[in-house]
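Colleague: just coords:
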């Protein structure tokens, strides 16, 4: 058995303002707890790091706090809020809506999320 706490992450990845992700690796898989402040938007705060037009990461998330709007490449729009478990495929933008921070735990393919690729 392997156990780690997101309160003592292996790594913290800062976004380009308004948030960060605490990451642990357990069982060979990355697990992240993302903290997204009001006003955070992937296309503003992570796109410069990722270097892609849209987020190309597959997420499997559980929302602990707040609300996030996800806009898919096909134009469909979905809201994720406290208590939701959601699978988000690659090809999306996302933004915090409302005045509260959004906190999510991500069990998806996030090992490379918010890593600068040169």
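Modeller: Nice, I can see it. Remember, predicted model here, so these are calculated numbers, not experimental data.
Colleague: CA only for contacts and neighbour counts going forward, please
Modeller: Will do.
Colleague: what's the neighbour count on the nearest residue to residue 106 once chain neighbours are set aside?
Modeller: Nearest non-adjacent residue to residue 106, counting by C-alpha to C-alpha, 6 or more residues apart in numbering: residue 61, 4.3 Å away. For residue 61, the neighbour count with other C-alpha atoms under 10 Å is 21.
Colleague: let's bring in a second model and compare:
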């Protein structure tokens, strides 16, 4: 997968890579292999005490 950050760098990742990709980006699959990504948005608030 290749990612272009708005007004920033372009990075490419492959099998077994991980990355923090901030809001404001465009991403696309490079090549013919399927791409599976897992988003963990909101993990900063996970398990906080509810009041």
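Modeller: The structure has been received and is ready for your questions. For clarity, every value in this text was computed on a predicted model and none was experimentally measured.
Colleague: sorry, back to before: ok, the residue nearest to residue 106 of structure 1 touching residue 82?
Modeller: No. Contact criterion C-alpha atoms under 8 Å: residue 61 of structure 1 and residue 82 do not qualify, at 10.9 Å.
Colleague: Sticking with the residue nearest the centre of structure 2, tell me its helix or strand.
Modeller: By C-alpha atoms, centre = their mean, structure 2 has its centre lying nearest to residue 21, at 4.4 Å. Under the criterion DSSP states H and E, no helix or strand holds residue 21 of structure 2.
Colleague: In contact with it: list those residues for me.
Modeller: Listed by C-alpha atoms under 8 Å, 6 or more residues apart in numbering, residue 21 of structure 2 has no contact partners.
Colleague: where does the aligned residue in structure 1 for it sit relative to residue 70 of structure 1, distance-wise?
Modeller: Alignment note (TM-score structural alignment): residue 21 of structure 2 maps to residue 88 of structure 1. Distance of residue 88 of structure 1 to residue 70 of structure 1, given as C-alpha to C-alpha, to the nearest Å: 9 Å.
Colleague: So which residues of structure 1 form strands?
Modeller: In structure 1, the segments counted as strands under DSSP state E are 11-14, 19-26, 29-36, 59-65, 67-72, 77-81, 85-88, 92-96, 102-106.
Colleague: Looking at the ones you listed, which is nearest to residue 42 of structure 1?
Modeller: Checking those against residue 42 of structure 1 by C-alpha to C-alpha gives strand 92-96 as the closest, at 5.4 Å.
Colleague: All good on my end, thank you.
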